[in-house]
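K.L.:
Got a predicted structure here, sequence first:
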Amino acid sequence: MTGSKTLDKIVAALENPGAATSDFDLNPDYTPPEGRKLRDAAVLVPLIRQADRLQMLLTKRSSALKHHPGQIAFPGGKREEGESLSDAALREAEEEIGLPRNTSRLLGTLPCHETVTGFTVTPFVAMIDDPFEPKPEAGEVAEVFAVPLSHVLEPANFKVEGRRWRGQRRHYYTVPYGPYYIWGATACMLRVLADRVAT
């Protein structure tokens, strides 16, 4: 399938994003704490075109970070007071990977995803039409890398794995690519996109 046809399928899939997801979906025995206050956050899912093939940009977080060090993630973060969720996603992408805001063509959103860390994350899928050289923010991002979109759109590439977390067995999606272990909330968002495009 060419990049143009794949992009058309993604745009069609985003028109009906579906129900919200959470880190608890694969862990029905886990009960979130009562009275928790969720904070709004947003991430950008940047797509780029290389030789008529679509790629997706991801980041590897700095190992020096207090939260989620070394994990694979989309550029993004919490919404600041007075800004929209889309503005938050674009601002964070500019800060973390040096992506100029005016180069992102927003295609739509994936369902919100609730994390165990108390965020409701809205993923914005965007096409980057102009040539772009990532500039990782040294304090937060160790690396910016590209994954073939075909890899993360193939449901068969996803697995459910688990590990002990706070005394309980926690299950989550994974979609490894080469040396990169993509898992947790990021993999769940990608699984939703893969399922939407496949239908």
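P.N.:
Nice, I can see it. Owing to the predicted nature of the structure, the values given are computational and were not obtained by experimental measurement. Numbering: from 1, shown residues only.
K.L.:
use CA for all of it now, contacts and neighbours both
P.N.:
Will do.
K.L.:
contacting residues for P131?
P.N.:
Applying C-alpha atoms under 8 Å, 6 or more residues apart in numbering, one finds that P131 lies in contact with no residue.
K.L.:
Please apply the same query to the one 5 residues further on.
P.N.:
The contact partners of P136, taken as C-alpha under 8 Å, 6+ apart, are E96, I97, G98, A142, E143, V144.
K.L.:
And it, which helix or strand is it part of?
P.N.:
P136 is part of no helix or strand, with elements assigned from DSSP states H and E.
K.L.:
any idea how far I48 is from it?
P.N.:
To I48, P136 is 17 Å away according to C-alpha to C-alpha, to the nearest Å.
K.L.:
doesn't E94 make contact with P100?
P.N.:
Yes. Taking contacts as C-alpha atoms under 8 Å, P100 lies within contact range of E94: 5.6 Å.
K.L.:
what about the longest helix anywhere in the chain, distance to the chain center?
P.N.:
Longest helix of the chain, by residue count under DSSP state H: helix 184-198. Centroid displacement of helix 184-198 relative to its chain, using C-alpha atoms, centre = their mean, to the nearest Å, is 9 Å.
K.L.:
List the buried residues in it.
P.N.:
Buried residues in helix 184-198, counting neighbours by 16 or more other C-alpha atoms under 10 Å, are found at 184-194, 196-197.
K.L.:
which of those lies closest to P155?
P.N.:
Distances from the buried residues of helix 184-198 to P155 were compared by C-alpha to C-alpha; the smallest belongs to A194, at 5.9 Å.
K.L.:
For that closest one, give me its contacts.
P.N.:
Neighbouring residues of A194 by C-alpha under 8 Å, 6+ apart: V152, L153, E154, P155.
K.L.:
ditto for L107
P.N.:
Contacts of L107 were listed using C-alpha under 8 Å, 6+ apart, and they are V11, L14, F124, V125, A126, M127.
K.L.:
which SSE is it in?
P.N.:
strand 104-109.
K.L.:
Show me the helices in the protein, by range?
P.N.:
According to DSSP H, the chain carries its helices in the segments 3-14, 85-97, 149-152, 184-198.
K.L.:
quick one on the thing from earlier: could you check the angle the longest helix of the chain makes with strand 104-109?
P.N.:
80 degrees (axes from the mean of the first three to the mean of the last three C-alpha atoms, to 10 degrees).
K.L.:
Structure two is appended below for comparative analysis:
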Amino acid sequence: MADVAARLRAAVARAGAPSSDFDLNPAAPRPEGHQLRPAGVLIGIDVSGAEPRVLLTKRASGLLHHPGQIAFPGGKAEPDDADVIATALREAREEIGLPESLPEVIGAMPSHETVTGFHVTPVVALVHEPFEINLDPSEVDEVFATPLSHLMDPARYLIESRRWRGMRRSYYVVPWGPYYIWGATARMLRALAAQMQP
């Protein structure tokens, strides 16, 4: 675990480039004059067991935006949040019951721009102890943990596409078991995987 933590610290410390949902879709139009809203998500890595695992959620099926999709705990910044790290920790507490004092924050990855207009900062943190999962059913249907080794292997990532708003759009996917991890979540994980490479 010490080696994993050291590699993660080195990866986050490297100067990476921001990413975007438009990386694979440069011709896709951005709304004119739109302003990106700040948001924070938590890439929480559970190191309390035999194998490091990344905590992910399945969004509630009743949500208006991205129902049923795989995502990190997180959301838009609120005025009372000190910074995007505070946003990510608050959202993880609200969505899955992760105490804000429990994660050891390593640092923040370069931001990711979503097609839905968010400027998302992925916050990487280690979770050293088990905690009682307490889901907010209005936000989350399920929480699960995916092996870090699977997500940090660049060969696991594929590019797929589908039609959305009248045009074909491409996106990254990194399937694991019954879970279809794709879009912005897969793109941010791929960015971390790239920075983990020696």
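P.N.:
Noted; the coordinates are in hand. These numbers were taken from a predicted model, which means no experiment stands behind them.
K.L.:
What would you report as the TM-score here?
P.N.:
The TM-score (TM-score structural alignment, normalised by the length of structure 2) is 0.96; 197 aligned residues with a C-alpha RMSD of 1.0 Å.
K.L.:
picking that back up, Throw the contacts of L107 of structure 1 into JSON lines and include neighbour count, thanks.
P.N.:
Supplementary listing: those in JSON lines, determined by neighbours: other C-alpha atoms under 10 Å:
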{"residue": "V11", "neighbour count": "16"}
{"residue": "L14", "neighbour count": "19"}
{"residue": "F124", "neighbour count": "23"}
{"residue": "V125", "neighbour count": "24"}
{"residue": "A126", "neighbour count": "20"}
{"residue": "M127", "neighbour count": "19"}
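K.L.:
Make a markdown table from the residues you listed and add distance to C112 of structure 1 to it.
P.N.:
Shown next, in a markdown table, are the contacts of L107 of structure 1 (distance: C-alpha to C-alpha, whole Å):
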| residue | distance to C112 of structure 1 |
| --- | --- |
| V11 | 17 |
| L14 | 12 |
| F124 | 10 |
| V125 | 12 |
| A126 | 16 |
| M127 | 19 |
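K.L.:
Pick out the most distant pair among these.
P.N.:
Looking at those by C-alpha to C-alpha, the two members farthest from one another are L14 and M127, with 13.0 Å of separation.
K.L.:
for structure 1, what spans make up the strands?
P.N.:
Under the criterion DSSP state E, structure 1 contains strands at 21-22, 39-50, 53-61, 72-73, 76-78, 104-109, 113-114, 119-128, 141-148, 159-165, 168-174.
K.L.:
in structure 2, what residues pair with the first one?
P.N.:
I take that to be strand 21-22 of structure 1. When structure 2 is aligned by TM-score structural alignment, the counterpart of strand 21-22 of structure 1 is residues 19-20.
K.L.:
average distance between the matching stretch and structure 1?
P.N.:
Following the fit onto structure 1, the mean deviation recorded for stretch 19-20 of structure 2 is 0.5 Å by mean C-alpha distance after the TM-score superposition for structure 1.
K.L.:
And the contacts of that stretch?
P.N.:
The contact list for stretch 19-20 of structure 2, computed with C-alpha under 8 Å, 6+ apart, reads P110, S111, H112, E113, T114, V115, A184, R187, M188, A191.
K.L.:
Closest one to R59 of structure 2 out of those, please.
P.N.:
Distance to R59 of structure 2 across the contacts of stretch 19-20 of structure 2 (C-alpha to C-alpha) is lowest for A184, with 13.8 Å.
K.L.:
right, and the closest one touches D21 too?
P.N.:
Yes. Under the criterion of C-alpha under 8 Å, A184 of structure 2 lies in contact with D21, with a separation of 6.4 Å.
K.L.:
Touching both of the two, which residues are there?
P.N.:
Both A184 of structure 2 and D21 are contacted by H112, T114, under the criterion C-alpha under 8 Å, 6+ apart.
K.L.:
if we can go back for a sec, closest to L90 of structure 1 out of the strands of structure 1?
P.N.:
With C-alpha to C-alpha, the closest approach to L90 of structure 1 among the strands of structure 1 belongs to strand 39-50: 6.7 Å.
K.L.:
residues contacting R39 of structure 1?
P.N.:
K78, G118, F119, T120.
K.L.:
how much space between the nearest residue to T120 of structure 1 once chain neighbours are set aside and A51 of structure 1?
P.N.:
Residue nearest to T120 of structure 1 in three dimensions, not counting chain neighbours: E114, with 4.5 Å by C-alpha to C-alpha, 6 or more residues apart in numbering. Using C-alpha to C-alpha, E114 of structure 1 is found at 36 Å from A51 of structure 1.
K.L.:
more neighbours, the two?
P.N.:
For E114 of structure 1 versus A51, neighbours defined as other C-alpha atoms under 10 Å are more numerous around E114 (22 against 7).
K.L.:
In contact with that one, which residues?
P.N.:
If you count contacts by C-alpha under 8 Å, 6+ apart, then E114 of structure 1 has A20, T21, S22, D23, T120, V121 around it.
K.L.:
Then T57 of structure 2?
P.N.:
Contacts were defined as C-alpha under 8 Å, 6+ apart; by that measure T57 of structure 2 touches I70, A71, F72, P73, V140, D141, E142, V143, F144.
K.L.:
Show me what it lines up with in structure 1.
P.N.:
The criterion is TM-score structural alignment: under it, T57 of structure 2 has T59 as its aligned partner in structure 1.
K.L.:
and V144 of structure 1, how many neighbours?
P.N.:
Residues lying near V144 of structure 1 (other C-alpha under 10 Å) number 21.
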